[in-house]
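>>> predicted model, plus sequence, below.
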Amino acid sequence: MTSRLRIRAVEVVTTRTSRIFDFNRPLTALIGPVGTGKSSLLMLIKHATGGRAALTPAVRANVTRVVLDLQVEDTRLTLARSVPDPSGIVEILDPYTRDTEAQLPIRSRDGQETISDRLLERLGIPRERIPTRRRGATADTVAVTFQNLMAYLYVEAVDIDRSIAGHTETYTDRPRRALFEFLFGLNDADLAAQQRREGALNSAIAAHKAEVAAVRSFLGQTETPPEERIDEERRAILLRLNEINTALEALASQSSSTGQATDVLFAELDQAAIHERQLQIDAAQRAEAVAARRATLAQLELDSLRAQQAHVAGHVLGALEFEVCPRCLQHLDHSSVADDQCRLCRQPEPASVAASAVDDETRHRYENQIAETRHLLSGDEDAAARATDRAMTARLHLHTVRQRVDQLTRSRTAPLLTQTAALSGQHATMLARLARLDEMTTTWERFKDIELRLRADEGERKEVRSDIKRRKQAMTEARARVARFDSAFQREIELIGVPGVQEAHIDRDDYLPRIDGAAFDEIQASGGGVATAVHVAYNIALITTALDDPNVTVPSLLIIDSPQNAIGRSPTDVELSQRIYDRIANVTNAAGRRIQMIIADNALPPPPPRADWTRIHVIEFGYEDRAMIPDVWHSGPAAARTRVEDAAVE
């Protein structure tokens, strides 16, 4: 039987007041001219359940909150949501006190329960994630939400002649199909889990195959030999390394005995080098002393020469009396010069010109200093010569010791070093090749591990697919339910009298209607009225099938917005609208309170003869103060505005 879902009332709240719309009848019609709020009220119902609603500017400007009173099975559930609602929160209220019992987000936040989860749980519909592709081609999944179910329950005006439950959109079509299968028992939690597992295995197998191909290409490009040849080469290298290690140990033993003989010579060479260096330094220092002494002697000889020249000049020039200036050759007689001044430079005349000459004591002092310096220089030159001879002797000794060391090295040590270097090079080469072989082995092991995981996943996928097939085959009764839905759909097409239809059925793959072999998208060419009538017949068939079958859990609610607008106003269109309304009235009259239908339209079509529409509960809307938004004046058709999408995202 159907899952019982009923709208008890809708309260529209503004900043100044509120208005409650009661839906206490099986069939309610919202009637009124364009722009009076019929569709907006239906959109507010969708908004309250957490859906993305198309709201007019008037609603967004004046309505602050919507409260939806639901009957879900045996539970009364009251939902409230702000308008607009950038936070994406739906409140659960106590239906009697209106106190907030819980606040549930529209979108999942770290596994937190959403309003969709709460509604699906109350309706007994699985909260599942299903593969994004029909046959679980990848591990990607998408959640089945209450809004996917709402697309079956609420036929919006913009979709009534072009889309069934969002089948034209890629991101909603897969959940639509999955939800249909859950409602008819063609799928369950275990089967859905297996389908998700198949998708995960498909993704893993694809990744394994890509990795296997990449590693195989790498092995080919690097000319990696087979594992058998790698193992054979590794054994040969290990044997050669053992031989090299033995040879190196033997050379080390020989080098140890040779080293004792060379240690004495190296010690003597070190001592000779140190001694030669010290003597070279001593010789250099003594050479510097000789140079300094020679400089001192040269300065003393220069000073002595200057003293002698001054002495001679004093004697020669002191007796002269200049009458003519030796520079300008002018007579000096007319120059007024004091008696105690020099007639040339006019400086005070010295007491005696002879007194400025160098005396004998000064000359003797210079002569003594020069003689003493020459004696010291001679000693320094002798010491420097001896130091140079000693340094030369030490250098010759050092050269002799070096020759002896070189001779011993060439005859004993060099061959050992050459052999050791050669063997060490071979050892390093063998180790590098061994490391490369280890890398090759690791690559082969990785390749085998990937292949092993690939085979394991392929084996598991085969089992999962077999289990999925077995489970689907076991759902014979579920497929019979789809067949009964198919028959119900054909019956509704006939009862409504959809014009021009010769054959109608439900496709078993996508669960959508086929009319004379054409898909729903293709029958629009026949006119919006045909597509609209087919859509209405499809939804009525869903509810009637669920009424007759306790295992079909389609909820007992159907909302249809503006069917006559899509059908048209010609006489034949009006007749089609009459048949649709009459069929809806007959279904609700027969089912009573087991189902609920709500229709929004500009006006009811004229009832056909013998039609019983007395049970249609009409809620009328109008302009001025009779529009849907309470306490807001509507100035008429010119003030009507197109709808806009709400900011909240499902």
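Thanks, I have the structure now. Owing to the predicted nature of the structure, the values given are computational and were not obtained by experimental measurement. Numbers count the residues shown, from 1 in each chain.
>>> use CA for all of it now, contacts and neighbours both
Fine.
>>> helices of the stretch 451-600 of the chain, residue ranges please.
476-496, 528-548, 563-567, 571-591 (DSSP state H, counting those that start in this stretch).
>>> nearest to Ile599, of these?
Ile599 sits nearest to helix 563-567 of all the helices of the stretch 451-600 of the chain, at 8.3 Å, using CA to CA.
>>> related to what we said a few turns ago, so which of the helices of the stretch 451-600 of the chain gets nearest Ile125?
helix 528-548 (14.1 Å).
>>> the closest one: how far from the chain's middle?
With CA atoms, centre = their mean, to the nearest Å as the basis, helix 528-548 stands 47 Å off its chain's centre.
>>> circling back to that earlier point, redo the helices of the stretch 451-600 of the chain as JSON lines? Include mean neighbour count and distance to Ala603.
As requested, the helices of the stretch 451-600 of the chain are exported to JSON lines (neighbours: other CA atoms under 10 Å; distance: least, CA to CA, whole Å):
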{"stretch": "helix 476-496", "mean neighbour count": "19", "distance to Ala603": "19"}
{"stretch": "helix 528-548", "mean neighbour count": "24", "distance to Ala603": "17"}
{"stretch": "helix 563-567", "mean neighbour count": "22", "distance to Ala603": "9"}
{"stretch": "helix 571-591", "mean neighbour count": "19", "distance to Ala603": "11"}
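>>> tabulate those (a markdown table), appending distance to Ala384.
Formatted as a markdown table, the helices of the stretch 451-600 of the chain follow (distance: least, CA to CA, whole Å):
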| stretch | distance to Ala384 |
| --- | --- |
| helix 476-496 | 124 |
| helix 528-548 | 126 |
| helix 563-567 | 128 |
| helix 571-591 | 136 |
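>>> take a look at this one as well, against the first:
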Amino acid sequence: MELIKHALGGNAVLTPVIRKEVHSVRARLSLNGTSIIVQRALGRAGTSVEFRDPRDDGFIEQLSIRSRGDQASVSDRLLGLLGIPAVEIPRARTRATAASVPLTFNDLYAYVYVEQQDIDRSVVHHTEVFREPKRRAIFELLFGLADPQHLAMETELGRVRDGLRHAESRAAAVRTFLHTATDQDEESLRRRRLALGEKAEEAREGLERLRAEISASTSAHQTLRDEVLKAEEDAQEASEGAQAAETEVARREHLLAQMRVNLVREDKARIASRRLSPLEFVVCPRCTQALEEGRSSAGVCALCLQPDPLAGMEFETPLDDTDEQIAELDNLLSVAINDAERARDVARATNRRLAHLRQALDVATAEAVTPRFNEVELLSATRAQALADLDHIRNVLNFWDELKALDATVSALISERQRLEEALRRSRAKLEARRSVLGDLGDRFNETVVALQVPWAADGSIDHRTYLPLVNGERFESLAVAGGTKTIVTVAYHLALLGHALAEQDTLLPQMLILDTPRKNLGVNPSDKAMGTRIYERIRALVDAYQNKVQFIIAENDFLDEADWARSLHFDYDNPLLPHVVHPGEEAVKAGRLDTVETLRRR
């Protein structure tokens, strides 16, 4: 059962050995007269389903099990093969909003496949809050209580109501803001905006006029400006000349000082030479040993035996040359000092002229600008205030514009809501005749409950609002009975739906029913066994009446021996579902001695 569900793109519950040993599942389907093969891998590769041609096993297409934008999914293709359009419904049908969910093949499949874990707990997963709106919508679509256009209008109505709530909330917030932000209405603000615009423009024109007047009055002082610029250049040049002259004075002072230092050093050398030259050492001043006579030649020191630098030195002529050089440098220094003083005088004169010209220009400019300064200041402040007020008013008017747009949107959405509500009323009136099907379904369910002889059940019916079974007027979840009896109620409900679809041929319900353990939790006493027998008698009656127009797939632990009208597949230790995997046996399971699957493979 779960492998079939997996092949059709459902979220199946698979056993560990299946997940480990099975690579993919393939099923051949006949949907609305069209034969198709579907194949889906297990594990991470099972995110898509392959569709193949049963005639030659040729590949047709591969579709994702989940919707991805505008790409078709497995659900879209299967619903299309069944002739059921893909539609969306509001997520909450009682107070619909813009949130919507699609109706998928898996939602339809819940009316075809009754799972073992839910057969005695719910009817078509009605206890799951998320799936409940979809369960009801699928029922309405299958039995003609709604059509795709009707469901589309319900979805659109939810979007319109959601948009209307948002627009009304935003409009209320903007209206509150305008009430607190200003005491003027929109028309007054627009008139004030025009007045402020004119005021700002007048101030701008006034400033332009004053600038033109100032420019005209100051153009006559262009010659004075040119003189100021020329004086600035002269002052810069004179300053640079004075700095150069002072640098030259410093250089010559340095040369003269160096020459005098050299003269002092030479003078000291002369004095030393005169005092030491007459001395002749006969004893070493260090070790006091006698120096041999004739141990040194002429021009060599008698002590260190190195060339004597003082030998033959003459000081008189070099001393005269040095004095002449010092006198010459002294004269050059005096010339440089005089040049530097003249350069400083020129710089001071040019700076005084520059200051005088600048003062004259300032006076001339002040005479042209000062009389208009107050007027310029006033016009500038007036224009700045007008522009600031204009910005504020524009912001407020933007909210007025938004409020008008919101009011228009609210009005349009109200009209659209009314149109959709009226269209839905007409659609419901048109579909109301189809609601008689609920009476027929209730009769069939009651007939099935009576035929199955459900304990304590006096009558059965179908709730016209929820489309769920009622037994003695009680809802399924309110039945204070054992799980086996609830299983019978669920089976009776599905048999009633299928019986109507087969008899009337006016529904979209697939004429197929998959039951996993329809006798779940039934006891082993004779009355319980008899009830199980009546279930299969009811199923056989449908098979005999409609032959190959209907198909049942039933999983049971102990199929009835007398049900020879059904084709059976028996799975046991010798004939497992996976032929290549050997079961270790019942005793090994009870004792917990399970070998790995690999050691039990058939060779």
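Sure thing, it's come through. Please read all numbers here as calculations on a predicted model, not as lab measurements.
>>> rewinding a little: which of the helices of the stretch 451-600 of the first structure sits closest to Arg453 of the first structure?
helix 476-496 (35.5 Å).
>>> tell me the angle of that closest one relative to helix 571-591?
Here helix 476-496 of the first structure runs at an angle of 130 degrees relative to helix 571-591 (axes from the mean of the first three to the mean of the last three CA atoms, to 10 degrees).
>>> matching residues in the second structure for helix 476-496 of the first structure?
Under TM-score structural alignment, helix 476-496 of the first structure corresponds to residues 432-452 of the second structure.
>>> out of the helices of the stretch 451-600 of the first structure, which is closest to Val464 of the first structure?
Evaluated over the helices of the stretch 451-600 of the first structure, closeness to Val464 of the first structure peaks at helix 476-496, with 19.6 Å, by CA to CA.
>>> follow-up on the earlier one: which one of the helices of the stretch 451-600 of the first structure lies closest to Tyr152 of the first structure?
Judging the helices of the stretch 451-600 of the first structure by CA to CA, what sits closest to Tyr152 of the first structure is helix 528-548, at 7.4 Å.
>>> tell me the angle the closest one makes with helix 476-496.
130 degrees.
>>> average offset of helix 528-548 of the first structure relative to the second structure?
Once fitted to the second structure, helix 528-548 of the first structure is off its aligned match by 2.0 Å on average (mean CA distance after the TM-score superposition for the first structure).
>>> before we move on, what about stretch 391-407 of the first structure?
Per the superposition on the second structure, stretch 391-407 of the first structure and its aligned residues are separated by 2.5 Å on average (mean CA distance after the TM-score superposition for the first structure).
>>> and what of stretch 288-307 of the first structure?
Stretch 288-307 of the first structure, aligned to the second structure and superposed, deviates on average by 4.5 Å (mean CA distance after the TM-score superposition for the first structure).
>>> list the buried ones in that stretch?
289-290, 293-294, 297, 300, 304, 307 (16 or more other CA atoms under 10 Å).
>>> ok, the residues you listed vs Gly500 of the first structure, which is closest?
Distance to Gly500 of the first structure across those (CA to CA) is lowest for Ala289, with 134.0 Å.
>>> give the equivalent position in the second structure for that closest one.
So, by TM-score structural alignment, Ala289 of the first structure is matched to Glu248.
>>> any idea how far that match lies from Asp339 of the second structure?
9 Å (CA to CA, to the nearest Å).
>>> repeat that for Gln385 of the second structure.
Gln385 of the second structure is 63 Å from Asp339 of the second structure, where distance means CA to CA.
>>> before we move on, what about Leu189 of the second structure?
To Asp339 of the second structure, Leu189 of the second structure is 78 Å away according to CA to CA.
>>> equivalent analysis for Glu156 of the second structure, please.
101 Å.
>>> between the two, tell me which one has more neighbours.
Glu156 (22 against 18; other CA atoms under 10 Å).
>>> what residue in the first structure is paired with the more buried one?
Counting by TM-score structural alignment, Glu156 of the second structure lines up with Arg197 in the first structure.
>>> now do the SS call for that match.
helix (DSSP: H, G, I helix; E, B strand; the rest coil).
>>> ok, it - contacts?
Counting by CA atoms under 8 Å, 6 or more residues apart in numbering, Arg197 of the first structure makes contact with 139, 464.
>>> what of Arg327 of the first structure?
Contacts of Arg327 of the first structure (CA under 8 Å, 6+ apart): none.
>>> can you give me the strands in the second structure?
Secondary structure of the second structure by DSSP state E: the strands cover 24-31, 34-41, 48-53, 58-64, 88-90, 100-102, 113-114, 460-462, 469-471, 474-475, 512-516, 551-555.
>>> which residues does the second one contact?
Right, the one you point to is strand 34-41 of the second structure. For strand 34-41 of the second structure, using CA under 8 Å, 6+ apart, the contacting residues are 6-9, 23-30, 46-54, 57, 81.
>>> can you do 7 Å?
7, 23-30, 46, 48-54 (CA atoms under 7 Å, 6 or more residues apart in numbering).
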